[in-house]
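Undergrad: okay, predicted coordinates and the sequence, questions at the end:
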Amino acid sequence: MASNGSRGCRCCLCKLIFIVLVIIALAAFLFWLVFRPTMVDFHVTDANLTQFDYANNTLRYNLALNMTIHNPNKKIGIQYDNIEARAFFLHQRFHTQTFSSFYQGYKNTSVLNPLFKGQQFVLLGTQEKVLSEFNKEKDSGIYNIDVKLYLRLRLKFQAIKVGNLIPGFTFGKNIIKPKFECDLKIPLRNNNNGLGFETTYCHLRF
C-alpha cells in the first residue's frame, strides 16, 4: 500500500512539474508575441583618424568615431548600465573607453562619440612582421582597426526590467551582456588621398 501511495505521489508531482513548465512556456511565448524583442543595431557612421604611428613598440594614435545605437523595439526601452569600447590593431588592444549609464526609449536612436587618443606600448608580434604589416597599411592610407563593444543592458517595459532579450528570460537584476564587433577600414585624414570612411555595420557576437 505504501509503495502504491509513493508511486501516486511521484506521478502527481511529475504532472504538476509538467503543468508549471507548460505555463512558463506559454507565458514566454505570449511575451514574445506582444513585445517581439529585437536586438539593438550599432553602426559607425564616421571616423576621423588624424594620427596613427608605430615605432619602438609604441603606438601613437588619435581616432574619433561617431556611432549610432538604434533601438528597433516598439514597446521595449533599454537601460544601458555600461558600454565599454575597446580599440584593437593587429589583434592587440591599444585603448579602452567606458560610457556611463543611460536609458534609450522605444524606436529611438542614440549617438556615441568614442575618442581614442594617446600612446600605448603594444607588442604586436615580431618586429619585422609587424613593421611589414604596418607599412603595408600605411602605404595604402587605410588602417584596419577593430572596435569591440561590450554592453551591460536591461530591457524596460511598463516599469518592469527584464533580464534576457529572448524567450527564456528571467526577472530581477540579471543583465544581458551582448558584444558587438566593428571591423573598420579607416583612412588617415592627413594623407589627402581623397579616401572617405564608409558607414560600417557592427556585428553581434556571442
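TA: Ah, there it is. This one's a predicted model, so the numbers in the text were calculated from it and none came from an experiment.

Undergrad: alpha carbons only for contacts and neighbour counts from here, please
TA: Noted.

Undergrad: wouldn't D41 be in contact with M67 here?
TA: No - between D41 and M67 there is no contact under Cα atoms under 8 Å: 10.3 Å.

Undergrad: quick one: which of these two has more around it?
TA: Set D41 next to M67 and count neighbours by other Cα atoms under 10 Å: M67 wins out with 20 against 16.

Undergrad: how far away from the center of its chain is the host helix or strand of the more buried one?
TA: Here M67 is covered by strand 58-71, with elements defined by DSSP states H and E. Per Cα atoms, centre = their mean, to the nearest Å, the displacement of strand 58-71 from the mean C-alpha position of its chain is 14 Å.

Undergrad: immediately after that strand, which helix or strand?
TA: Secondary structure here is assigned by DSSP H and E; on that basis, the next helix or strand after strand 58-71 toward the C-terminus is strand 77-89.

Undergrad: buried stuff in the strand holding M67?
TA: Neighbour counts over strand 58-71 (16 or more other Cα atoms under 10 Å) mark 59-61, 63-71 as buried.

Undergrad: compute the inter-axis angle for it and strand 77-89.
TA: Taking axes from the mean of the first three to the mean of the last three Cα atoms, to 10 degrees, one finds strand 58-71 and strand 77-89 inclined to each other by 160 degrees.

Undergrad: how about residues contacting strand 58-71?
TA: 39-54, 77-78, 94, 104-122 (Cα atoms under 8 Å, 6 or more residues apart in numbering).

Undergrad: quick one: buried ones out of those residues?
TA: Buried members of the contacts of strand 58-71, scored by 16+ other Cα under 10 Å, are 41-44, 46-49, 51-52, 54, 77-78, 94, 104-106, 114-117, 119.

Undergrad: next one for the comparison:
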Amino acid sequence: MDNNKQPQLNGAYYGPSIPPAEHPHQHSHRRRGCCCCLFNILWITLVTIIILVALAILIFYLIVQPRPFKFTVTEAKLTEFNYTNNTLHYNLVLNFTARNPNKKLQILYDKAEGQAFYEGTRFNTTDEMTWLNSFRQYTKTTNRTSGVFSGKQVMVLDQDQLSHLQENKRSGIFDIDVKIYFTIRFSLNNFIPGDMKAKAKCELKVPLSSSNGTTVAAFKLTKCDVSY
C-alpha cells in the first residue's frame, strides 16, 4: 500500500474567495461620472442647436436682406399753438409717407399711435391707424397717410421751457417732436410671422400759420428715425 497518505481535510467548505466590500465613495465616483457625461451631452446638444439657429438666421438675412421701412413728414400745418394759464391750445396736421425699401418683404401696417411732445412733455395722443384703415405695403412702394393733433392740454412749463417757448413765438417756428408707434407684420410669399413693434421719431420745426394761411418760412421735409 502506498504510505503517502493525503492529509485529511476538516469538514469546512472552501469556496471561491469573497471580494472585498466596495467603499461608498466608489459609488459616488460612478454617479458623478454619469452626471458629467449627461451634462456634456446636453451642453453639446444646446451648442449645436444655437449654431444651427444662428446659421438659419444668417442664411435668411442673406437671402431676404430685410430693411426697415422709411418714414418721412412731408407737410406740416400748425394753425394754433397758444399757451395760457398752464394750458396749451394746439392744432397740428401732418402728412407722412411710408416707404418699403425691401425687394422681397411686404409690410402689413396693423396699428399706429401718434404722440406729440413739446419741451419733452406729451400734449397729445391719437390713433393714426387702426384695423379699419390698416393696409398692406408691397415691395418697393410708397404710401401716404396723415395725422391730426388737435385740442388742449394742461401743461406746467418751468422758466427755461417758457423762455424757449417765447423764442419759438418770436421766430414763428415751433420745435415739436412726434413719435409714431407701429404694430406691423412682414410678409414673405404669403408667410406672415407674428407682429412686431416699431417706432418712428420725428423732430420737427413747424412754422405757425397766420390767419390768412401764410407762414414765416416753408416747412422742410423731415425724415424720421425708425427703430424696432
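TA: Structure received. Source: prediction; values computed, not measured.

Undergrad: overlay the chains and give the TM-score.
TA: Once superposed, chain against chain, the TM-score is 0.84 (TM-score structural alignment, normalised by the length of the first structure); 193 aligned residues with a Cα RMSD of 2.0 Å.

Undergrad: on that earlier part again, what range does the strand holding M67 of the first structure cover in the second structure?
TA: Aligned using TM-score structural alignment, strand 58-71 of the first structure spans residues 87-100 in the second structure.

Undergrad: mean per-residue distance, that stretch versus the first structure.
TA: For stretch 87-100 of the second structure, the mean distance from the matching residues in the first structure following superposition reads 0.9 Å, by mean Cα distance after the TM-score superposition for the first structure.

Undergrad: show me where the second structure has its helices.
TA: 24-64, 159-171 (DSSP state H).

Undergrad: okay, these in JSON lines with distance to S227 of the second structure and mean neighbour count next?
TA: Output for the helices of the second structure, formatted as JSON lines (distance: least, Cα to Cα, whole Å; neighbours: other Cα atoms under 10 Å):
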{"stretch": "helix 24-64", "distance to S227 of the second structure": "18", "mean neighbour count": "12"}
{"stretch": "helix 159-171", "distance to S227 of the second structure": "28", "mean neighbour count": "13"}
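
Undergrad: circling back: give the residues shared as contacts by D41 and M67 of the first structure.
TA: For the pair D41 of the first structure and M67, no residue contacts each of them under the criterion Cα under 8 Å, 6+ apart.

Undergrad: picking that back up, narrow the buried ones among the contacts of strand 58-71 of the first structure to those in strands?
TA: When DSSP state E is applied, these are split such that 41-44, 46-49, 51-52, 54, 77-78, 94, 104, 115-117, 119 fall in strands.

Undergrad: give the contact list for the closest residue to R60 of the first structure other than its chain neighbours.
TA: Using Cα to Cα, 6 or more residues apart in numbering and skipping residues adjacent in sequence, the residue nearest R60 of the first structure is Q119, 4.3 Å away. When contacts are counted by Cα under 8 Å, 6+ apart, Q119 of the first structure is found next to 58-61.

Undergrad: distance to S6 of the first structure added to the residues you listed, as TSV?
TA: Putting the contacts of Q119 of the first structure into TSV (distance: Cα to Cα, whole Å) gives the following:
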residue	distance to S6 of the first structure
T58	73
L59	72
R60	74
Y61	72
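
Undergrad: out of those residues, which is nearest to L33 of the first structure?
TA: Here the nearest of those to L33 of the first structure, counting by Cα to Cα, is Y61; it sits at 47.4 Å.

Undergrad: the residue nearest to R60 of the first structure matches what in the second structure?
TA: Match for Q119 of the first structure (TM-score structural alignment): K152.

Undergrad: separation between its match and V206 of the second structure?
TA: Noted for K152 of the second structure: a distance of 18 Å to V206 of the second structure, by Cα to Cα, to the nearest Å.

Undergrad: and N85 of the second structure, by the same measure?
TA: Summarising the geometry, the distance separating N85 of the second structure from V206 of the second structure, computed by Cα to Cα, is 23 Å.

Undergrad: quick one: which of those two has more around it?
TA: Using other Cα under 10 Å, the more surrounded residue of N85 of the second structure and V206 is V206, with 24 against 8.

Undergrad: okay but that one is in contact with L78, surely?
TA: Yes - proximity of V206 of the second structure to L78 meets the contact threshold set by Cα under 8 Å, at 6.7 Å.

Undergrad: overlap of the contact sets of these two?
TA: Counting by Cα under 8 Å, 6+ apart, no residue touches both V206 of the second structure and L78.

Undergrad: turn the buried residues of strand 58-71 of the first structure into a markdown table, columns for distance to A25 of the first structure.
TA: Supplementary listing: these in a markdown table, determined by distance: Cα to Cα, whole Å:
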| residue | distance to A25 of the first structure |
| --- | --- |
| L59 | 52 |
| R60 | 53 |
| Y61 | 51 |
| L63 | 47 |
| A64 | 46 |
| L65 | 42 |
| N66 | 41 |
| M67 | 37 |
| T68 | 35 |
| I69 | 31 |
| H70 | 29 |
| N71 | 26 |
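
Undergrad: name the nearest residue to the residue in the first structure that A76 of the second structure lines up against, sequence neighbours excluded.
TA: Structural alignment (TM-score structural alignment) places A76 of the second structure against A47 in the first structure. Take A47 of the first structure and drop its neighbours on the chain: the residue closest to it by Cα to Cα, 6+ apart is L65, 4.5 Å away.

Undergrad: any figure for the gap between the one you found and D146 of the first structure?
TA: Separation of L65 of the first structure from D146 of the first structure (Cα to Cα): 12 Å.

Undergrad: give the contact list for the nearest residue to L92 of the second structure once chain neighbours are set aside.
TA: Distances taken as Cα to Cα, 6+ apart put L78 closest to L92 of the second structure, at 4.6 Å, once the chain neighbours are dropped. L78 of the second structure sits next to 90-93, 206-209 when contact means Cα under 8 Å, 6+ apart.
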